[in-house]
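here are the coordinates; sequence isn't available:
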């Protein structure tokens, strides 16, 4: 008897299902390996201060401070000297002069460093470096400028979305220094690099320069007209007391106030503005800028004619009635804006 070999034909539908499943699996694997992001929000890093508007001219990092990612295993590998602050990808952050960046007032000794993780990732270790005594603040940052002063080994553990480390800043540092924080990822070979520009006053508990006022929080706008915006925020605190607040529109100082509210006038109708607020204490020290708030002024309703019950309107017609602008959805006559569904407020 001759044995016959039967060949099975694979269904095209089954093949398609398998391909889709493989694509999804690879997508999930890639997302897992590429989704780790984070930055230091307290004390605010150079990139975090770009996000709030305290630092300007930062480039794209102002929109994504969590993206300072490069090869890991620093200092043996990682960004090249001169590109450390920008992680080799954001050149604006590499500019280095004594007065280029907003500084955070700190004391030497014990300090907390808090990371905000937008995607937690299995972690190898956290490392903190500080510029050496006598470093040149007008030269781009290099490995030779830094000393390691604090580290934590996580051994591959996945962290929480907020991570705080307590480290002792060396007491022989004073004035302007740069702290470099490195988050080494355990399963991608990459790391995240954050620099913090600090002004060191001395040892904690030893007559150091007082810390800066707390950052104004909860910045909101309660009212907008065609030419003004009303702002309010939560009060800041400081050891010497709060003297006043500075209000910035589009990163430009527009006024001060001794209260926690401000009305900005002389604006253009139907225009979006960005606002931040800084607290100033009685010693003249300023806080970090608040988170930015975008506010749009009201549209100029005077551009549209007043509604008339005797007039026939077609879809798209615009009118004003009782101080509100409306647009007709379809043909209408005698139907009152604000009451009839044919009118839509704009």
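Happy to help now that I have it. Since this is a predicted model, take the numbers as computed values, not measurements.

drop to CA atoms for contacts and neighbour counts, all remaining ones
Fine.

quick one: the lengthiest helix in the chain to chain centroid distance?
Of all the segments assigned as helix in the chain under DSSP state H, the longest by residue count is helix 12-34. On the basis of C-alpha atoms, centre = their mean, to the nearest Å, the separation between the geometric centre of helix 12-34 and that of its chain is 33 Å.

let me see the ranges of the helices in the chain.
If DSSP H is used as the criterion, the helices of the chain fall at 12-34, 46-52.

looking at those, which is buried most?
Scoring these by mean neighbour count under mean count of other C-alpha atoms under 10 Å gives helix 46-52 as the most buried, with a mean of 26.

which neighbouring elements make contact with it?
When contacts are defined as 3 or more C-alpha pairs under 8 Å, 6 or more residues apart in numbering; DSSP states H and E, helix 46-52 sits against strand 37-42, strand 190-203.

just to revisit the earlier point, please identify which of the helices of the chain is closest to residue 136.
If you check each of the helices of the chain against residue 136 by C-alpha to C-alpha, helix 46-52 wins as the nearest, at 17.9 Å.

also this one, for the comparison:
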């Protein structure tokens, strides 16, 4: 019985794949939606999106809009579309013609030798026919498809639109009998929709759908104890490192039904360790399920690396559930906490410039510093200061305004390693009251010659190549004696270059806090 399932066209025009927007669906007039055509199965959220075939066509925004429109050829598609071009829109989107083993297959359990085909019209035209073809048993899935590989599955002439007339959109659904020679295994269904001669465009819309059929047995419709897909399959979601162990655990009616483990000998991405685990499951003698992407006859196998595979069980053994568990390799000393260290550019905090803080000297027995998480917070007088950022290995801090009186500021650093072990340390900074504000100094206070210099012979000459970590260290430079107001790094500031509120101030300056 012919039926139409109507859905909103608005939904069809907003789907996207791999970051590409679809072309105007008015130019993509129809395709087989169930079983899903290759382009449709590549769309975001569809199970086929991670296959090598989908990745190969991702560069073509039009290739993921299925169907593929061919102008010219029309009813003569068997002559027009040569081997390798049947699924590829006559080379318009060549990667759609990649062999079937490059695409995810939709698992279908066949009942009574029949399957249902749902054809999506996005803009119905006058129709000569819709033709469905299926690959013959034994077709090489590692090769491209030619007409010699196909046999007719069904043909429907003069298909009308959803309203019984030409035009409109919706799903045209038919349940068809599979050819008697089809057995359990992998197949490709090819769909052809040439519009009518009266339409005048000579258009033909093509799509190819890859399927894994189960429930047919070894031929003639006889149901035998064969492999069938169970559950949603297994998916790898993260990359793993050498020494990690993944385990496939199987349950039947909630009870433990077996497990297979695989330990990595090198760091592997999800696309590589999952097939290794699948091979370990498949190589385990008498294990009741198998993992793979291909079913040929009564053989389940993995043909290409991927991060998702089907799980198969025999006959009616469908009361299974399964899960993959991960045991990450533990390193010696993972119970030890990080040892945090705060290094400050000064112990005195002001409002005139940022004071630099860093945790670069922090250590952890078994974790590199770039794997540690750093959290900064002010635990005392937080309302009087500004903290530049609260995460990362470095931050800066300063007063909101000059200190009205002396007070301390407590800065706490918490360091967390990947095993959630924590270390904490607190740094005390001093804010000092100054009776002199910027701009209060008298003329000549800090100007060359405007002060009474100290005796340069009492202090060592300034050396730009060394740091001055001790506050109030005296140095001589350009005939004057200077004192640092805080920790000064090597070459950070030359005496006389920082102004009235710089790190170096003359011994007699009114702003010198060392007096």
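Good, I have the coordinates. All values reported here derive from a predicted model rather than from experimental measurement.

save the helices of structure 1 as CSV, and put in distance to residue 250 of structure 1 too.
Below are these laid out as CSV (distance: least, C-alpha to C-alpha, whole Å):
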stretch, distance to residue 250 of structure 1
helix 12-34, 33
helix 46-52, 11
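
looking at the ones you listed, which is closest to residue 73 of structure 1?
So among the helices of structure 1, helix 12-34 is nearest, using C-alpha to C-alpha, at 16.9 Å.

how close does residue 331 of structure 1 sit to residue 58 of structure 1?
For residue 331 of structure 1, the distance to residue 58 of structure 1 (C-alpha to C-alpha, to the nearest Å) stands at 51 Å.

which one's more surrounded, the two?
Using other C-alpha atoms under 10 Å as the criterion, residue 331 of structure 1 and residue 58 rank with residue 58 on top: 20 against 12.

what sits up against stretch 37-57 of structure 2?
Residues from elsewhere that reach stretch 37-57 of structure 2 (C-alpha atoms under 8 Å, 6 or more residues apart in numbering): 15-18, 31, 33, 63-67, 93, 95-96, 98, 102-105, 207-210, 306-307.

ditto for stretch 242-258 of structure 1
By C-alpha under 8 Å, 6+ apart, the residues outside stretch 242-258 of structure 1 that reach it are 53-54, 56, 213, 236, 259-260, 262, 264, 273-282, 284.

okay, now the aligned partner of residue 181 of structure 2 in structure 1: neighbour count?
If you follow residue 181 of structure 2 across to structure 1 using TM-score structural alignment, you land on residue 172. Residues contacting residue 172 of structure 1 under the criterion other C-alpha under 10 Å number 12.

apart from its neighbours in sequence, what residue is nearest residue 326 of structure 1?
Spatial nearest neighbour of residue 326 of structure 1, chain neighbours left out: residue 345 (4.3 Å); criterion: C-alpha to C-alpha, 6 or more residues apart in numbering.

thought residue 320 was touching the one you found, still the case?
No. Using C-alpha atoms under 8 Å, residue 345 of structure 1 and residue 320 do not qualify as a contacting pair, with a distance of 9.3 Å.

quick one: which of those two has more around it?
Comparing residue 345 of structure 1 with residue 320 by neighbour count (other C-alpha under 10 Å), the higher total belongs to residue 320, at 20 against 14.

quick one: contacts for the more buried one?
Taking C-alpha under 8 Å, 6+ apart as the test, what residue 320 of structure 1 contacts is 301, 302, 304, 305, 306, 307, 326.

how close does it get to residue 47 of structure 1?
The span separating residue 320 of structure 1 from residue 47 of structure 1 equals 45 Å under the rule C-alpha to C-alpha.
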